[in-house]
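K.L.:
Okay, sequence plus prediction incoming.
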Amino acid sequence: MSAVWDLKRQLQIATNSHDLERVLDCYSVDAVYVAPAGIAEGHEQIAWHYEQYFKGFPDFHATAWLELADCDNPAITEWTYTGTHTGPFLLPDGDEIEGTGRRITVRATCAAHVENGKIVTHREYFDQLELYSQLGFGLARLNSTIV
């Protein structure tokens, strides 16, 4: 097992335990995190991104089901994200929705590029419509708030 995959698994453990300090320890101080909701640069913005999921889904859990073993750097993983929406969660239009009590199961993939033992770029991909539909919002709800 390579140091890159060791780091990626450390990030998964830190994420699943909602340990923000350990999450940030996996990233370089000037890392860039790209996700459907936008781009986060540096520890402060990356922390904010993770906090949104930890607050909105206090039982948020990432399960890796495919690791592209032939690719060492970037480390590419396919995931299933699960959780129960019980806390506030920020929508793309800037509105915050209170907990709906709904369970989510979202398929995702990510690529993490590592240099000097830290993640320098992390690109996360998932279908936002899959997430928002499970929260009870369809295209009509989202379209009515995005002007």
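P.N.:
Structure received.
K.L.:
all contacts plus neighbour counts: C-alpha atoms, from now on.
P.N.:
Will do.
K.L.:
In three-state terms, label residue 58 for me.
P.N.:
When the structure is reduced to helix, strand and coil (DSSP: H, G, I helix; E, B strand; the rest coil), residue 58 reads as coil.
K.L.:
this is the other structure I want to compare:
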Amino acid sequence: MGDARDVLNRLNAEVNTARDHAVLRDLYAPDAVLTSPNWDDVRGPDGAIAYLSSWTDAFPDVADEPVAQYEIGNVAINQYITRGTHTRPLVGQSGTTVPPTGNSFELRTCDIIVVADGRIVQHHIYLDVADWFGQLGLMPESPI
């Protein structure tokens, strides 16, 4: 196992269980960039923690079940089945709040991280936001 795999495993352990912001802050480089389909890019450890906390705060039971793991040099990739229940407000990047729906979701998700000097410099998160919002009851019914 290489450095990138170790870092992604530590990140997953923190997001899924301990949720220790000091550890998360140490995992991200000061100039790290996190990209996701539901927020604009965030920068640095504080930006990454804000994004990740938006998930863990709104879905306290959120958990990632690894489906596949890859590592190539300083890049680690995980594919998951991510599950959670919307029991607390979901706060968006702009501060907009979605009240809890009580609905559960199950999504295919993917993390790709790039590591330099033992810290995350790029973190790309992929998920189907329309599917996620649909499962939460936040999308209108399909007319067909």
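P.N.:
Noted; the coordinates are in hand. This structure is a prediction, so every number in the text was calculated from the model and none was measured.
K.L.:
Identify the residues contacting residue 25 of the first structure.
P.N.:
Remark: with contacts taken as Cα atoms under 8 Å, 6 or more residues apart in numbering, residue 25 of the first structure is in contact with residue 118.
K.L.:
With residue 69 of the first structure as the reference, measure out to it.
P.N.:
Using Cα to Cα, to the nearest Å, one gets 24 Å for the distance from residue 25 of the first structure to residue 69 of the first structure.
K.L.:
center of the second structure, which residue is that?
P.N.:
Central residue of the second structure (Cα atoms, centre = their mean): residue 52, 5.3 Å from the mean position.
K.L.:
helix/strand/coil for the aligned partner of that residue in the first structure?
P.N.:
In the first structure, the residue matched to residue 52 of the second structure (TM-score structural alignment) is residue 50. State at residue 50 of the first structure, reduced to three classes by three-state DSSP: helix.
K.L.:
burial of the residue lying closest to residue 50 of the first structure once chain neighbours are set aside, as a residue count?
P.N.:
Spatial nearest neighbour of residue 50 of the first structure, chain neighbours left out: residue 20 (7.6 Å); criterion: Cα to Cα, 6 or more residues apart in numbering. Close neighbours of residue 20 of the first structure, defined as other Cα atoms under 10 Å, add up to 17.
K.L.:
Residue 20 of the first structure: what's it in contact with?
P.N.:
With contacts defined as Cα under 8 Å, 6+ apart, the neighbours of residue 20 of the first structure are 14, 47, 50, 51.
K.L.:
Looking at neighbours, which among these is most surrounded?
P.N.:
residue 14 (18 neighbours).
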